[in-house]
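Participant: predicted model, plus sequence, below.
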Amino acid sequence: MQTSPDLSNPRFRWVIVVAAALLLGIAMGTLVNGLSAFVIPLEIHFGWSRAEVSAINSLGLIGIALGGIVMGFLADRIATRTICLIGAASLAAALLLAARAEALWQFYTLFFAAGFLGGGALFAPVIALVGGWFTASRGLAIGIASAGQGLGQGLVPFVAGHLIEVTGWANAFTLLGAFAGLTLLPLSLLMVPPPAQAAAAAAQKGAAPLLSPKLVLPALSIAVLGCCTGMAVPLMHLVPLIQGVCGVGAEAGGPLLIMLGAAVLGRVFFGRLADIIGPVQAWMAATSWQTALMLGFVFLGTMQGFWLFAPLYGFGYGGVMTGVLITVGTLTPPARRASATGIVLAFGWAGHALGGWQGGFVFDLTGGYFWTYANAVIAGLINLLIVGTIWLALRRRAQAGA
């Protein structure tokens, strides 16, 4: 009895991609910025500060960072499907328990655990698995899988905002937890490994990175820390920014939704671009776009302005994570791809945690969001400097070997 499908039907590779996109959309959409819709409701209900509430999300992202390292190493050794099932059950349970939480430490504990066991199991291992199914069009495949995450990051806060208005924040957590359990567990069962010949072909294609992993991993990790610190600010604080500027409620999630809808297209576009011009160059193009437009949000004063600007920013933002994921897969040995992805993304999630927290902290300190977004631009410039240095090093190494 076969445990995985025969590669003689190549279309099954795309079933894996679609299943991965759905899985990442639901799980990471909930953990990365799904709590943005809960910021003001939890503030009002419990009387906590913006920084204290933002830290719930930040601790979840720290959990993803640490869990991604552990689960990445495990995914190089045991079945990804098993790891995903653990992650799906953990995330659903944490959301259901959050509906009954009454103290800040309980939210911190639940979302750290959801990140460590849920997000850590449902990102780096899944992305590494998708890459292992492809010898050609790997960038496009990872871009599509990553696009699912982007769509989820728009839909989850949008749906959660309306659930909160209709049922209250506690019932919204219950409904999200039930939905996560009913969808993520079946999707996890589809996370099967490629047949041996496909895995060998994928390994052959990426068997000789131009730079030593001892240099690449630290450089990529610091670069990702910068880009994710920047991108976390609109993800976590765009909805509260719009609510404060425009005096609206759940409809503030609309621009975030369309921003992340545009990011879906951006993830696919920059994934395909990486296949054409190279992953590092595609990453540089996307992160330049994101950094150049970041500060524009604080100069908007109407809902119409947010609706028009959000998708323009979102298209470039969407390509950043695609560039990161493909670059890591290209510059690290195939046998260590899941663990390397977990290590680099640990810094990415730490950046998300830092960006989301500093957004609330600086808002409390200054009474506005200007310096929150300005700090995000500075983090993006640091990322560009490091990625540009990596590109120059790769170019010189390639020229020396020519």
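Facilitator: On my side now, so go ahead.
Participant: every contact and neighbour count from this point should use C-alpha atoms.
Facilitator: Will do.
Participant: buried residues in the longest helix seen in the chain?
Facilitator: Secondary structure of the chain read by DSSP state H shows that its longest helix is helix 213-246. Buried positions in helix 213-246, judged by neighbour count with 16 or more other Cα atoms under 10 Å: 213, 216-217, 219-243.
Participant: pull the distance from the helix or strand harbouring residue 328 to the chain's centre.
Facilitator: Assigned by DSSP states H and E, residue 328 belongs to helix 303-331. Centroid displacement of helix 303-331 relative to its chain, using Cα atoms, centre = their mean, to the nearest Å, is 11 Å.
Participant: the stretch 251-400 of the chain: helices as residue ranges?
Facilitator: 253-277, 279-293, 303-331, 337-366, 370-401 (DSSP state H, counting those that start in this stretch).
Participant: for comparison:
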Amino acid sequence: MNSYQKESIETPYGWVVIFCSLILNTIGLGGPNILFVSLKPIAADLDTLRWVPSFAYSLMMLGAGVGGILMGLWMDRKGIWQPALFGSLMIAFGAFMVSFTEGRWTLWVANGLLIGLLGKSAMIAPLVANGMKWFDRRRGLAVAIIASGQGLAGVIWPPLFQYSNDLFGWRQTFLYFAIFALCVMLPLVWLIRKRPPVQNKQTEIKSTKMIDEPSQGISPWTLQVLLWFAVLCCCSAMAMPVVHLVSYGTDLGHSAAHAARLLSVLMGVAFFSRIAFGMLSDRIGPVVTLLIGSASQATMLLVFAAVDTLFSLYIAAALFGLGFAGIMPCYPLIIRLWFPISQVGWRVAAQYLLAGIGMAIGGSMAGHIFDVTGTYKFAFIGGFAFNVIHLIIVSSLFIRFRKNRTKLQTA
């Protein structure tokens, strides 16, 4: 056993924290998934256009992003226990409130304020930031497991919510989800209440020795703003098929059950792909991993715009899930690599805020484009354009990183 392994802070209980965080994240992501599946019946029941429930999703993602910074600061001061407990209660209360909504404003407040700002916000950046503190050698895998809750949620929730919608209606589905969230999330929060181990100083030096490399010739704030703009673009593109895939499938004449399974296939592949990308990131680095995921996502957005048969949609959904899953887990790892550990908490939360804004823009924009054009194809093409901008930004940072590393090695 080498000296680095002896100095590692990793313990078996760290994996308990990671997998409990995974389940919490999965349940928290039930909020947006229930909107994906219920978007059309909600619009029909409230006698409104499709942009109204789409905007509820946008408010949820925006609220989760803003709230993530507040929850991250709360976690830094008090640990993960209090914000995770509060967030769990708010998710349950918000879903309960949606089940009784009679108009757009109640729908927006319940999803944007309760589920998003006060609830789901505790299930994103705080869980990831807390999970990273338990690991030094397998940090990429740990972050990927927590983040793979998005894929796991996509496998579990869409068919379950669709079945419940068909059997009981969307209001009862929200009510049952609220009860389930309350009963399951509270025990899991209790299991992750412990504070992470203190980082070994020598290990910290080893893991942060590359911090200054990418920022030579570029200020930390410029670097951070570029990362924010990058995640804004990639998540705007990402949201378009993720939010509207079920509706897109039914618009093409396929059954609601098949359309819901499309999202399940996408998220199911994403679950396993995200873990694989985490392991890949530990080997080749998060920047290259991010480029691979982004290029794959851009390609599949064009494919979505071109296909319409059920078989081709299943293939497109699977390949989209394979690529987009590798994107978001890379950002906390890049921040951990390029910035001091004392700044990781708020920077990760801010990154997720911009991701939420991007998801909000993409989800709402796709709804508006559909209302104007009657098709989602133009939305997917617009998403491709966003993704190209993302690739340009990340590629530029990668080239600068490689040049600076070469200079340091030859100096």
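Facilitator: Done, it's in. This one's a predicted model, so the numbers in the text were calculated from it and none came from an experiment.
Participant: so where is the helix holding residue 328 of the first structure in the second structure?
Facilitator: Helix 303-331 of the first structure corresponds to residues 310-338 in the second structure, going by TM-score structural alignment.
Participant: can you point out the buried residues in that stretch?
Facilitator: In stretch 310-338 of the second structure, counting by 16+ other Cα under 10 Å, buried: 310, 313-338.
Participant: for residue 33 of the first structure, which of the helices of the stretch 251-400 of the first structure is the nearest?
Facilitator: Ranking the helices of the stretch 251-400 of the first structure by proximity to residue 33 of the first structure (Cα to Cα) places helix 337-366 first, at 9.1 Å.
Participant: what's the mean distance for that closest one versus the second structure?
Facilitator: Once the two models are superposed, helix 337-366 of the first structure sits on average 0.5 Å from its counterpart in the second structure (mean Cα distance after the TM-score superposition for the first structure).
Participant: between that helix and helix 213-246, how many degrees?
Facilitator: 40 degrees (axes from the mean of the first three to the mean of the last three Cα atoms, to 10 degrees).
Participant: tell me what helix 337-366 of the first structure is packed against?
Facilitator: helix 50-75, helix 124-132, helix 213-246, helix 303-331, helix 370-401 (3 or more Cα pairs under 8 Å, 6 or more residues apart in numbering; DSSP states H and E).
Participant: where does the second one end up in the second structure?
Facilitator: By that I understand helix 124-132 of the first structure. Using TM-score structural alignment, the partner range for helix 124-132 of the first structure is residues 125-133.
Participant: list the buried residues for the matching stretch?
Facilitator: For stretch 125-133 of the second structure, using 16+ other Cα under 10 Å, the buried residues are 125, 126, 127, 128, 129, 130, 131, 132, 133.
Participant: residues contacting the first one?
Facilitator: Shown in contact with residue 125 of the second structure (Cα atoms under 8 Å, 6 or more residues apart in numbering): 68, 69, 72, 348, 349, 352.
Participant: neighbour-wise, which one of those leads?
Facilitator: The most crowded member of the contacts of residue 125 of the second structure is residue 68, carrying 32 neighbours; neighbours defined as other Cα atoms under 10 Å.
Participant: on that earlier part again, tell me the mean distance between the longest helix of the first structure and the second structure once they are aligned.
Facilitator: Averaged out, helix 213-246 of the first structure is 0.9 Å away (mean Cα distance after the TM-score superposition for the first structure).
Participant: need the helices of the stretch 251-400 of the first structure in CSV with distance to residue 45 of the first structure, can you?
Facilitator: As requested, the helices of the stretch 251-400 of the first structure are exported to CSV (distance: least, Cα to Cα, whole Å):
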stretch, distance to residue 45 of the first structure
helix 253-277, 20
helix 279-293, 34
helix 303-331, 26
helix 337-366, 17
helix 370-401, 25
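Participant: who wins for proximity to residue 111 of the first structure among those helices?
Facilitator: helix 337-366 (12.1 Å).
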